[in-house]
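Student: Kindly generate the corresponding structure for this input.
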Amino acid sequence: MSKWTNNIKLAAGWIALIVLVAYLAGVIISQRDMGIDVAPNADGRMAVTAIEPDSWGKGIIKPGDIVVNVDGADPLQSEAIRTYGVIVGADHIEIERQAPDGSSYTITFPVDHGVSAYGTLFYLVIPGLSLVLLLIFSVYVYKKEKEDRAAKLLILFFLSIGLSYFSSAASGLLNPVGRITLGISFASIPVFFIHFMEAYLRNYQERFITRTGLRAFYLFASLVGMMMVLSVIPGIPIHPYETTALLAFFVYANVVIVYKLISKFIKHRSGELRSLFKFTLTGHTVAFLPFLLFDAIPGFFGLSFAPAKLTAIFLVAIPVVYFYLFITKRLFDIDFVLNRFFYYTTISFIPALVIIGLMAVIMHQNQYTWVKWIQSFLLVYFMITLFLFAKEFMDYRLRPHFLKETHDFQGSIDRFSKRISKVMKRSDLEKLLEREVCMILPVRNVSFLKIVQDKSMDRPTVSGDGNADPEIEAALQKLGYKPAVGDMIRLPAGTGLVTGNYGTTQHVLWIDEKVNHTSLNMDEKNWLKTIAHYSGIVYENLYLIEGLIENLETEMKSQKEAPSWVLRLIFTLSENERRRLASDLHDAALQDQLIWYRKLESLMLDYPMEDGLLEQLDQIKEGLLDVIHQIRQTCNELRPPLLKEMGIVEALEQLIQQEQIRSNYSVTLRAEPSVIELNDVQILAVYRIVQELLRNADKHARASQILIELEQRDSELYFYYKDDGRGLQLTELTDSFKHMGISGIKERVRSLDGDIAFHSEPGKGFEVQLTLPMNPHSEEGGENDDSYFAS
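Tutor: This next block holds a predicted model:
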């Protein structure tokens, strides 16, 4: 029942809105805007004081004319003239005009009915399109978010803007319905906006206004609306207080809104809501600034650079901004837009000024007032700014179609960036550079030069591959500065492009003159600088790798044992290779085996076979199952699944359970506490150590009982291993480090800066004690997810 009631209310609202809009449109179409302001003169007669531009009276009625009668009656009998001092809705006007010789004569002017072309555009078409647009917004918001209270308030905000704009013309014609509609809707705009912001910001746990303040705004808006209703009742002398109250309330409410937005922006200028409030502030600025700068503020000096009916169009920016904000739940990159706006308005100023200056010279400035020239300047300025915005789009969309001869610089950059990722030597990088430059530019020759800045010498040393002329090398030696990567050096012939810079060494790519004898254009220069910066990064990385290898060789020569960081690097590389091999086995060999197994199983089920053949195929199927099991087991050994997720204790429990199934020993694991926090590298190291010890116990020690203890002692991990196997001489163990897999245990422990000790005698088992410094923060970054190995 409630849904049916809501549908009836919604339909009734739509019908009322359509009827109201149709009535107001009829008023605008049928009644001409006369634009005549009158006031009593010294003799008590009604004299014309002003004629509005683009109205019926412009060019027909003159200021100073005396209104004798309107539609054959005394002007003072008209309620519009007595109360508002304007003439509206007349069929004919009789005026008394003074001739140049001082005599007076009367003229009767019939009033043309129907709206003018100017009025059709600014009073009907533009407000009507704005209202239709806001109605579309309202319907879309209602369909998408009909249960959201903020959505309903946003719809009321849209409708109040649309109705106030559309009814302004009828209100100007002193139509009672138009005045009431304008007064109520105009007063409701800021109130509905404040209420909407209060409801919307609740999603962010933010208040826009207190409940008491909101109620006060609704109360004042109701009072203003009531005053507008009373103003249309004849005999109630309330004018002009209702208009003053309406404008004062609207201005005050918007001042409060802007103040709230600015204070919220300042409060959240470093938080997540900064862009939200900057976005809303920009919307209000775009909506109100044209009216303030071009009409309201100049109005204090009796000027107007743009009529209010034109600047009112910008008010649509507010509903557009909040429609986008509410529906998409996203924001424009407002900083990106504003930066471009300021940039384009800056570079548009001089061209607009030049254009207006030339127009003044050609058209003789004395024919126009300075206000007209300011209006022309603003129009040209605005059009140039819009053109620059549009040019950015046209460059992207149209330039490739019109400038067919332009090289594919973007494709070259993409291709070059992909290829340099595989470069391992400087010579390979230089070959790649030469190939790309010769592919894009029509040049005769290129050469690679190296500049070494030697402090002991006055001039740098320049060496090359012999393809450049000696005068090029001489010119580079005379450089009085150290060029940076991407710099383009003017040379006696061609251009030098700095492609690498490391320490005292600069790499320069010399590019010969183009075969068509033209200089490098802007696009070509930008492209060369881009690939130079890519190359500079690769040059620096190659130098760093070479330095790292040299340091490693020096360390290995100066020490009998490899440093811990070298061991850690080796083990990391080893584990990465294990992971890749396990991934390849799982994704290729294992999946192929499963496919063939399912095909064989389907073949045995779908087709009748002899018992002997069926038995042989069944043996093949069991053999395939064994191979699948072995591959899966190999994958799990190469890279244990879910090792990081399980933690060291649970991982060891699973490893021990698997090993005991295949071996003849029993293992006791004691871990204190039950969860030990280690980083990924340490977990993997302890796991591999236990894996190696259990394998050794099965193959060499022939143990039956194994004890493993893990204990967390302050900032160290204590590990103890003991079995009852055959044991061995420790000297034998020491001598066999280069030949036994167990020697890797010692290297792993040393790579993590730990200590290890072995205890063993023949017939008395084997013991291992080790300690590792605990560091729960991971040292290994970017490992792939290995969870698929569990399948």
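Student: CA only for contacts and neighbour counts going forward, please
Tutor: Will do.
Student: could you pull out the helices for the stretch 151-300 of the chain?
Tutor: Using DSSP state H, counting those that start in this stretch, the helices of the stretch 151-300 of the chain run over 176-201, 211-231, 241-267, 274-291, 297-299.
Student: can you pull out the helices in the stretch 301-450 of the chain?
Tutor: Under DSSP H, counting those that start in this stretch, the stretch 301-450 of the chain gives helices at 308-311, 317-328, 334-363, 370-397, 399-402, 409-420, 426-440.
Student: Highest mean neighbour count out of those helices?
Tutor: helix 317-328 (a mean of 18; mean count of other CA atoms under 10 Å).
Student: just checking, what packs against that one?
Tutor: Secondary-structure packing of helix 317-328 (3 or more CA pairs under 8 Å, 6 or more residues apart in numbering; DSSP states H and E): helix 126-144, helix 149-172, helix 274-291.
Student: export the helices of the stretch 301-450 of the chain to a markdown table and tack on distance to Leu230?
Tutor: Putting the helices of the stretch 301-450 of the chain into a markdown table (distance: least, CA to CA, whole Å) gives the following:
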| stretch | distance to Leu230 |
| --- | --- |
| helix 308-311 | 26 |
| helix 317-328 | 30 |
| helix 334-363 | 44 |
| helix 370-397 | 39 |
| helix 399-402 | 62 |
| helix 409-420 | 68 |
| helix 426-440 | 78 |
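Student: Report the contact partners of Phe314.
Tutor: Applying CA atoms under 8 Å, 6 or more residues apart in numbering to Phe314 gives the contacts 286-288, 290.
Student: Quick check: the gap between it and Leu293.
Tutor: Relative to Leu293, Phe314 is positioned 13 Å away (criterion: CA to CA, to the nearest Å).
Student: Same check on Leu625?
Tutor: For Leu625, the distance to Leu293 (CA to CA) stands at 84 Å.
Student: what sits against Glu767?
Tutor: Counting by CA under 8 Å, 6+ apart, Glu767 has contacts 720-723, 758-760.
Student: Before we compare anything, build this one as well:
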Amino acid sequence: MIKKFVIGSCIAIFVVLQIWCSIFIFYYPYVGIEVELSQAQNRIVIKELAPEGAAVKLDLKVGDIIQQVDGKPIGDSILFRKWQAIEQVQSITISRNGTDYEININKKSNIFYDMFPLLEEIISLCMAILLFTKMSHSKSARLLATVFLCASFIFMSLGASIRGDTIGKFLITSFMMLMPIVFLHFLVVFFKEKGNIELPTWMLKYLYGIVVLTLGLRLFYFQPSLTYVVYSYDKSITLGFSMFGFLINMYLLTVQYVKVRKQQSYMSSIIKSVWLSWLISFLPIICFSFLPQLLTGQRILNAIFTSWILLFFPISFAYLIASNQLYDFGQVIRRIMFAGLLAILPVSLFTGVYVFLFKKMADEKQILFIFIGSMTIVTMVLYAAEYWITRLESFLFPRKYLLQTALKKIARNLGTISSFRELKEIILVDIVSTLQVMGGAIVFCYKNDTEIIYEGEIDVSEVRQLVETSTLLDNPLYTCIEMNYHEAYTSYLIMTRKRTNTLLPKEEKQWLQLITSYLEVSLENVHLIRKLTVNLQQFASQLPNEAAAQDIQWFRKVMFELQEEERIRIATDLHDTTMQDLFFLKRRISTLAEKSTMPKGDQEQLRNMNNFVDMINASLRQSCFELNPHLLREVGLIKTLKMYVEKESYTAPFELIFEAMAVKFIEGKDLPTKRHIFRIVQELLNNAKKHSQATKVTFKIMESNQVFYLNYEDNGIGFSNKEGTQREIGASGLGIEQIRSRILHMGGQMDFLTQQGNGTIFKIRIPIEEVISA
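Tutor: From the prediction side, this is the model:
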């Protein structure tokens, strides 16, 4: 409750002060007349006219004698007694060469001179609120928010201060002294948080004490008889103390920078960034505003303009705290300096032309302003050119952008390549479409064989002949790049002419060379994967008696999982691509057939085509189910087998019978076990359709004494039961040996009885309680 009250009170005070200072900005113009008492004539004369004030636009000169202000003697003006300045007036009466003149202050002060501080105040206040609300958990963020708050008070009170308001001058001098000390406090906490670096803190209490002491002395601002005496010294004290505080910050940062300048670490990057951004922010206001005014009483540039750069430092810190990201500021500075060097020549020529054309009108200030302004603009344009060229590359250089985008996509997809089919579908298709060639191919030349995968329109027989005659690289019709060359094989990437019947340009050939550097590694990996797969298949076909080889359970498990993953992938591809294409084809044909202008004969043909598409779709749907029997999870093993056998009975060349006794324990087993049993039934039925020549096939399923029984019987031609029966593990179909392998993997047994001409019987037993999860 107390915290809310304090926050609410602070906000209310800030709003009141903002309204108070805004009244002076919008109601009174900034006159900008400083006066002094002439001891020789005992008269009050104009000492200085501020170039940003309204008085400089009137017929006033330094040395004019001030007689009256708003119709009253100048001695009665309280602002004159307090600040020795003429502000908040409507008219003044001056005496020049013995003649009196009445001057009405009907000119407005420079609007930019009033709007700049207001805009800077808004930016500072927004940054303070953002840090207070979003980063309140960080003490350094809260202190940085206080720095922004001090800056907002300075910018807020500037307009009222220069117009002679006592509260405005009290605020601006107090917060100018406080700001560097709060910033020093922030640096101490920031480096402690980020890198556990201890900066000296003993001086903070003394510096804060000085600020509080001068705050008490400024209460004399409200005593008119003492105001000018206190203010005349306080201006120098405020500027000197502010510069002293900035120098302390610079000293501490420089010491830390010297310590870490040659290190390559996280904290060295932070310190270098902080040091460089500090120099960018504070050197302009110190060198061009504070220091010249302190030493000579005159500023090279008004602080109202150099203060813009001052915001760069705390804003960069706010970004650093909020995003926790670092950039190489040294590199940024070098790029800006290089852009500045490039800008010198054109800016110098432009300034010279301007001076030549307007030599009677241009003064030194205008020439300096044009040169510095042009340098700044051209430097920033050159610096930003790289960024904008990158952003607009797709419009400025569409072909280059397309090649780069395709390169990124191909490089990203290369990591997923594991087979030659994927090499064609994922990579070769992209290369052909990007280069807009008629076709492309990847050729593998082994010792006794040549393998070609291709995409688009390319004469494969001609390419094979050119490879065999070793004339491929010199053929003018193709762009050929040799990729891998070693003892096992040699590979080539081949592109035809473009669809416009032109050769590939140099830029696209260089892009193709870059692609091949990526492809070389992927091709080698694909070759090794294929070689490993062949070796695994050979190993699987030479396994010992599997009933005794329990130590190869892992191998069975891996082989089964790989097979199922491939089946599921193929089923998904068919469902998501081919079946969807057929659906849209059917809808298109139906739309054409329904047109009233279509002849009846053509309509009938389209309906027949639609029926044929339905047949293809139904066949693909059944194939997808066989590849991925998803109903095992949804309805269970027995119902899935019944549905499968029922569908197969319509196309099978024999009578198909499926009998299932009371079974309940098998449905409680895991999905891989059910999938193994489904695959066994599926392969037995496929073998019967291909080889049995039977007229009747029977499946019987039952459970007894915690054992699951699956019996198969047909009246076909049978086969010769030899020990050397071919095993088909890893091939496209599942052979008897893989059926046996599945059964053994589940801890079961298989007996089969067959004789040529007398049919085949399989008896499979699987212990339900000892099923091994795949």
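Student: Need the TM-score from the superposition.
Tutor: The TM-score (TM-score structural alignment, normalised by the length of the second structure) is 0.58; 558 aligned residues with a CA RMSD of 5.6 Å.
Student: Determine which stretch of the helices of the stretch 151-300 of the first structure is the most buried.
Tutor: Highest mean neighbour count among the helices of the stretch 151-300 of the first structure (mean count of other CA under 10 Å): helix 176-201, a mean of 23.
Student: and that helix, how far from the second structure on average?
Tutor: Once fitted to the second structure, helix 176-201 of the first structure is off its aligned match by 1.9 Å on average (mean CA distance after the TM-score superposition for the first structure).
Student: Figure out how far that helix is from the centre of its chain.
Tutor: Averaging C-alpha positions (CA atoms, centre = their mean, to the nearest Å) puts helix 176-201 of the first structure 33 Å from its chain's average.
Student: elements contacting it?
Tutor: Using 3+ CA pairs under 8 Å, 6+ apart: helix 176-201 of the first structure touches helix 149-172, helix 211-231, helix 241-267.
Student: Go again with 6 Å.
Tutor: For helix 176-201 of the first structure, the packing partners by 3 or more CA pairs under 6 Å, 6 or more residues apart in numbering; DSSP states H and E come out as helix 149-172, helix 211-231.
Student: Quick check: which of the ones you listed is nearest to Val125 of the first structure?
Tutor: Taking CA to CA, helix 149-172 is the member of those nearest to Val125 of the first structure, at 9.4 Å.
Student: got the contact list for the closest one?
Tutor: Helix 149-172 of the first structure is contacted from outside by 28, 123, 127, 131, 134, 138, 178-179, 182, 185-186, 189, 192-193, 196, 199-200, using CA atoms under 6 Å, 6 or more residues apart in numbering.
Student: so what's Asn445 of the first structure closest to, chain neighbours aside?
Tutor: Asp512 (5.3 Å; CA to CA, 6 or more residues apart in numbering).
Student: Just tell me the aligned range of stretch 218-226 of the first structure in the second structure.
Tutor: Aligning stretch 218-226 of the first structure against the second structure (TM-score structural alignment) gives residues 208-216.
Student: how close does the residue lying farthest from the centre of the second structure sit to Gln264 of the second structure?
Tutor: The C-alpha centroid of the second structure is most remote from Gly98, which lies 74.7 Å away (CA atoms, centre = their mean). To Gln264 of the second structure, Gly98 of the second structure is 75 Å away according to CA to CA.
Student: Quick check: the gap between Ser95 of the second structure and Gln39 of the second structure.
Tutor: 17 Å.
Student: between those two, which one's more packed in?
Tutor: Ser95 (16 against 8; other CA atoms under 10 Å).
Student: In whatever helix or strand the more buried one lives in, which residues are buried?
Tutor: For Ser95 of the second structure, the host element (DSSP states H and E) is strand 91-96. Buried residues in strand 91-96 of the second structure, defined by neighbour count with 16 or more other CA atoms under 10 Å: 92-95.
Student: residue contacts, Val613 of the second structure?
Tutor: Val613 of the second structure neighbours (CA under 6 Å, 6+ apart): none.
Student: and if we set it to 7 Å?
Tutor: 582, 586 (CA atoms under 7 Å, 6 or more residues apart in numbering).
Student: neighbours around Thr698 of the second structure, how many?
Tutor: By the criterion of other CA under 10 Å, Thr698 of the second structure has 16 neighbours.
Student: Go ahead and confirm it touches Ile657.
Tutor: Yes: look at Thr698 of the second structure against Ile657 with CA atoms under 7 Å: they come within range, at 4.7 Å.
Student: hmm, back to that, for the residue nearest to Asn445 of the first structure, give its distance to Leu693 of the first structure.
Tutor: In this view, Asp512 of the first structure and Leu693 of the first structure are 66 Å apart by CA to CA.
Student: what do you get for Glu430 of the first structure?
Tutor: 50 Å.
Student: Can you classify His137 of the second structure by secondary structure?
Tutor: coil (DSSP: H, G, I helix; E, B strand; the rest coil).
Student: Next up, the contacts around Leu504 of the second structure.
Tutor: 497-498.
Student: I'd like the distance between it and Leu199 of the second structure.
Tutor: Separation of Leu504 of the second structure from Leu199 of the second structure (CA to CA): 63 Å.
Student: Stretch 418-429 of the first structure: end-to-end distance?
Tutor: 12 Å.
Student: and it, how far from the chain's centre?
Tutor: On the basis of CA atoms, centre = their mean, stretch 418-429 of the first structure is displaced by 33 Å from the centre of the chain it belongs to.
Student: try stretch 642-661 of the second structure
Tutor: 57 Å.
Student: Compute the first-to-last residue distance for that stretch.
Tutor: Start-to-end, stretch 642-661 of the second structure (CA to CA) is 12 Å.
Student: mind checking what Pro351 of the first structure lines up with in the second structure?
Tutor: Per TM-score structural alignment, Pro351 of the first structure is aligned with Pro346.
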